[in-house]
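Visitor: Give the three-dimensional model of this entry:
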Amino acid sequence: MNDSAEKSNKICGRMCIEITGCLGSPLSVGSGEQGETDADVILSAWGAPFIPGSAIAGSLRAYSKKLGLGRESDQLFGAPDDVDPGSESDRQSRIFCYDTFLEKVKMSIRDGVKLEEKKTPRHKSKYEMQIIERGAKFRMRLEIIERKACMAENKDIQKVWNTEQTWIRRWAQGFAAGELRIGAKSNRGFGKLEIEEVRVKKFNMEVKDEYLAWLDWHWDHEHAFEQAEFIDFKMNEEETKNFRAEHVLEVPLRIPNTLLVRTYSETFGKAEDVPDYGQLTVSGKGEQAVIPGSSFAGAFRSHIAKIVNGIAHLHSWEEAQKRLEPFFGTWTEEKKRVEKLVSSRVIFEEVLVNGGHSLPITRNSIDRFTGGTIKGALFEEVPWAGGTALLRIRWKKDKDKESNIYGNISDPSSKVICGMLLWSIKDLQAGILSIGGETAVGRGIFCRPDEKDSDILLDGNALDEKTTQEYMQMAASWCKGGEYAAGE
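Guide: Now for the predicted structure:
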């Protein structure tokens, strides 16, 4: 080997990772086009939806930083954002994230609208977005390159691989736990992946003729992953304590009457056998009702704003919305632009309704003066009757303030968030806070299930009444003073 080759940062090994599974919730990876909706899904040249490698790389890097692996992830993903291009600290990423194509894809359209304080729609706030429905199969491919510089401290490549397999395992755990999400609307339940299997194929370029084996190898070969290592991504108790990047509230609910989160027939093209509107269901098949995370997010934030407004004696509901921005993200008024946007720390997962059934109803508008029907005012709607659901609400931990106490919270801001969420949860289970449309006629009311397993869970543990009261009182103290309670 000549001197120039010896001095170069040569490749010492390659690790090829394959992660298989399916979409656990709808996915929206936008193309920037508005041909079909306001936000179309990105498609390949032959019309197949896929997840760009850049979206995967960005999500993996952001999640690694949430886990407190900032410097370690920079060593893998390349230089941090604050490094000047071309400087000594600048370096290329060692991980390649390939585009991930999907199989068994079902495309559909979701619509939404921003509501004001009294649940009236904001002017020109209606939108439609194209999504890939849950259940689509995927095969994600990653490749990590080991170079000579990476082995400066550990000359044994196996030690380097062991470190990087720890990262891969944490990513898989993040996907499986629902903390690592991809694409748009990830704070409202989109982009969740269900992992089935993680396989790793290694090539040690220090071994004679191993580079020839890599040249002959291909992802799609029938025996490509023979003698590959399988990564067990199930978390034990210790890992659950230390590596979770989010707190999770699990709230059991029951629908005693009917629910109507509307989807309109006009969105998909009107047909004679299609009702004018009905409850949103999985893939639009009418077999299982679904409640978008955005429906819960909007209802919770509006309800909490009213409570904050009352406790803090603010001038308006809009002012209360501004106070909630550190927790729930930037709230903007119409025609006003905000230079710096704040992302919500709170994530509402999409909720599937178990049981229940659709309930077609034909209605007509009545003339208040004559008591007769109004011509052309006949319409059909299909609400959902009955069923149970499990609402999951997450919020991001502040790693600098959180201690690893499983089932408990040490960060004061997290306690305030939990307390405010519990205000709404209590009112939701009491039937005071309703979700969806036609709430004025009794739809969208929830209650607590009758079963024994109906406790609210915080990070997997039942939330007792003493802790519940502590967090709600701390939230009230924050509302009054804008600061956290003394001694916390």
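Visitor: rest of the way, CA atoms for contacts and neighbours
Guide: Noted.
Visitor: where do the helices sit along the chain?
Guide: 3-7, 53-66, 70-77, 157-177, 210-216, 237-243, 265-268, 293-312, 317-323, 325-328, 412-429, 465-481 (DSSP state H).
Visitor: Tabulate these (TSV), appending mean neighbour count and distance to residue 15.
Guide: Listed next are the helices of the chain as TSV, based on neighbours: other C-alpha atoms under 10 Å; distance: least, C-alpha to C-alpha, whole Å:
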stretch	mean neighbour count	distance to residue 15
helix 3-7	9	22
helix 53-66	18	16
helix 70-77	17	13
helix 157-177	18	8
helix 210-216	13	10
helix 237-243	13	24
helix 265-268	13	45
helix 293-312	20	37
helix 317-323	19	47
helix 325-328	17	39
helix 412-429	21	38
helix 465-481	17	46
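Visitor: one more to put side by side:
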Amino acid sequence: MKNVLKRQVFYIQIQLESPLNVASGEDEWTDADILRDFEGNPFVSGSSLAGAMRAYVGERENEWNLFGYSADDTNGKMSSLFISDLIFDEEAVMGIRDGVGLNENKVAKAGSKYDMEILETGMKGHFYLELVIREGDDEEAMLCALSSVFAGIQQGEIRLGRKKTRGFGAFKIIKLVPKAYDRENYLEYAEAYKISFWENKPDQLENWLHIANASNRMVHIEVPLVMKGGISIRQYAAKKNAPDFVHLTSNGIPVIPGSSFAGAIRHRVKQILLDLAEEGAESPVRKNEVEQIISRMFGNASDKEGHASNIIISEARILGARPLTMVRTGISRFESAVRDGALYKERTYVDGHFKLEIAVRKGKEPKDSNWMIGILLLAIKDLENGYLAVGGQTAVGRGIFAPAVSEEYPNGVIFIDGKPGLEMQFIAEALNGLCENKG
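Guide: I've put the predicted structure just below:
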């Protein structure tokens, strides 16, 4: 065993940027109850944090530098990074999200209804990292890799728990304080895991983000949109005297979940690819390859060939929207009369604005993701121009959007990695290069 030269402890305070479900495997209250300690307080295990970080670092670097490895009974390396559980600093704000699987005709699949327990957006918590430097370790490389983890968290590229590619599990660091311990001050290590020790220490997050390699692992797309009417993504009310159907909210703010955007965009991308396949010999894609391309873009849940989505769609918080409660009734299409027992009350939201945020994983070569982005942008253009609706009751005008305009961008704008006006370049590249990159 090599001698320990130094220990560097990091106190990290975080805030949830989207709902979080780290499941316990229990289903007492929902189909996926969140993980709790023996006192009933929710937490995120250190193993969940470590898994998310290791997967991120391992995409390009040698993750064993930080996380170690085990080759066989005699060869291996102990992990240099120890990660505590994530503990929340305030009373938990809980919620329940329900959903149902839909087929391509937006009809519910039999047996696909589910619900899950979540921690709501905005909750704050903290955890500790401890980096152990031993003889022979490349300290500079280890600190650089760790700084890239901090940058990945801030960019929303490291997420926790379930439904990570559909908006859940995003969090941000709001305070980071490191302290090194060596033979000169090793007695102070006894205070390292007491929260009172860190409370008045200055934040050093920006210093560590400056160390990180500036290259993102994903291409980030932002689309500012406004609603042209109401939105209907139902959260079924259980409170007495509440409307029968209410639009989904998070901490009282109406939201559009990533899964709703993903379903609509995936369906439109498939339509676009099928239309391209019908164009004949000049088409960059053949009809029998459409499902393969869709699977590569949006993931595959099959047991044998399953893989995560390469497209991450965040949950959108609708700002400036007005609640609107309506009483409606079902009408018999044959009698043109009210159906018995079909009266119901519904609350929707109208006239809001939001930012659609999508991230696409980069491949080893730029062309590996550029074709994916180009095809995706074609569907986003339909969404932006009101040709693609999201959510329920789209046949009666719900879920239709328009570009958010400003003095600087009177026709609306799509930002790709923070830069406007690049979408046509990506679309042209996708159509020219899709055939050779789809494999």
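Visitor: what's the TM-score here?
Guide: After superposition, the two chains reach a TM-score of 0.90 (TM-score structural alignment, normalised by the length of the second structure), with 429 aligned residues with a C-alpha RMSD of 2.6 Å.
Visitor: ok so, going back, okay, the helices of the first structure in TSV with distance to residue 388 of the first structure next?
Guide: Formatted as TSV, these follow (distance: least, C-alpha to C-alpha, whole Å):
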stretch	distance to residue 388 of the first structure
helix 3-7	65
helix 53-66	32
helix 70-77	40
helix 157-177	22
helix 210-216	52
helix 237-243	27
helix 265-268	26
helix 293-312	15
helix 317-323	31
helix 325-328	27
helix 412-429	12
helix 465-481	23
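Visitor: Looking at the ones you listed, which is nearest to residue 193 of the first structure?
Guide: Distance to residue 193 of the first structure, taken as C-alpha to C-alpha, is lowest for helix 157-177 among the helices of the first structure, at 5.7 Å.
Visitor: and the angle for the closest one with helix 70-77?
Guide: For helix 157-177 of the first structure against helix 70-77, the angle by axes from the mean of the first three to the mean of the last three C-alpha atoms, to 10 degrees is 110 degrees.
Visitor: can you list contacts of helix 157-177 of the first structure?
Guide: 12-13, 15, 60, 63-64, 150-151, 154, 180-181, 192-195, 198, 204, 231-235, 244 (C-alpha atoms under 8 Å, 6 or more residues apart in numbering).
Visitor: just stretch 183-195 of the second structure next, same as before
Guide: Residues contacting stretch 183-195 of the second structure (C-alpha under 8 Å, 6+ apart): 5, 6, 9, 128, 181, 197.
Visitor: Now which residue in the first structure aligns to the last one?
Guide: Translated: residue 197 of the second structure. Alignment note: residue 197 of the second structure maps to residue 223 in the first structure; criterion TM-score structural alignment.
Visitor: need the contact list for the residue positioned nearest the centre of the first structure.
Guide: Centroid-nearest residue in the first structure, with C-alpha atoms, centre = their mean: residue 186, separated by 3.3 Å. For residue 186 of the first structure, the contacting residues are 192, 347, by C-alpha under 8 Å, 6+ apart.
Visitor: That one pairs with which position in the second structure?
Guide: Matched to the second structure by TM-score structural alignment, residue 186 of the first structure sits across from residue 164.
Visitor: can you check residue 298 of the first structure too?
Guide: By TM-score structural alignment, residue 298 of the first structure lines up with residue 263 in the second structure.
Visitor: again, but for residue 60 of the first structure
Guide: Under the alignment (TM-score structural alignment), residue 60 of the first structure maps onto residue 53 of the second structure.
Visitor: quick one, what contacts that match?
Guide: By C-alpha under 8 Å, 6+ apart, the residues touching residue 53 of the second structure are 149, 158.
Visitor: Distance-wise, check it relative to residue 199 of the second structure.
Guide: Per C-alpha to C-alpha, to the nearest Å, residue 53 of the second structure is found 25 Å from residue 199 of the second structure.
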